[in-house]
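1. no sequence on this one, just coordinates:
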C-alpha cells in the first residue's frame, strides 16, 4: 500500500480515536456514515454525535492513556 493511502488510527490520551486516511465507516447494517478523510471517533461514550467525537470527554473527565507494548 502506498504511503499516501495509509490509514492511521491514533488513540489520543484522554480523548478520541483519530482516524486519518481513506477508510469507509459503516453502521451495523452496512450503511456508510458521511465523513471527511480525517475524523475522530468517540471513545468516552458521552458524545451527542456518536460515533463521532464532539469533545464531551473534556467536560466529563474521561481518562484513558493506553500505550502500545
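-> Nice, thanks for sending it over. All values reported here derive from a predicted model rather than from experimental measurement.
2. going forward, measure contacts between C-alpha atoms and count neighbours the same way
-> Will do.
3. could you pull out the helices in this structure for me?
-> Remark: helices assigned in the chain by DSSP state H are 56-60.
4. and the most centrally placed residue in the chain, what is it in contact with?
-> Centroid-nearest residue in the chain, with C-alpha atoms, centre = their mean: residue 41, separated by 2.5 Å. Shown in contact with residue 41 (C-alpha atoms under 8 Å, 6 or more residues apart in numbering): 16, 17, 18, 19, 50, 51, 52, 53.
5. structure B:
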C-alpha cells in the first residue's frame, strides 16, 4: 500500500466512493480485487456486482437519511 491518503465519501442516495489504497475485504476476510484507484461500494444491497455499485440504487429509489 502506498502512503496516499484514503478517503471514503458517502454520496446522498448513492454509493460510498473509496479513493486511495484502501484494502477491501469480504465477510470472510478475503481481499476483494480492485481494478481502479477509485471504486464505488454499494449501499442499497441491490447491485449485481457487489460489493461494487452498478447504479441499481437509482432505479430502486434508494434513499439515505438526511
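-> Now that the structure is in, tell me what you want to look at. Note that the coordinates shown come from a computational prediction; the quantities given were computed from them, not determined experimentally.
6. ok, back up a step: mark which of the contacts of residue 41 of the first structure are buried, thanks.
-> 16, 17, 18, 19, 51, 52, 53 (16 or more other C-alpha atoms under 10 Å).
7. about what we covered before: make CSV out of the contacts of residue 41 of the first structure and add distance to residue 30 of the first structure.
-> Listed next are these as CSV, based on distance: C-alpha to C-alpha, whole Å:
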residue, distance to residue 30 of the first structure
16, 23
17, 21
18, 21
19, 19
50, 16
51, 14
52, 17
53, 20
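8. so which of these belong to strands?
-> 17, 18, 19 (DSSP state E).
9. how close does the second one get to residue 42 of the first structure?
-> Same thing as residue 18 of the first structure. Distance, residue 18 of the first structure to residue 42 of the first structure, by C-alpha to C-alpha, to the nearest Å: 9 Å.
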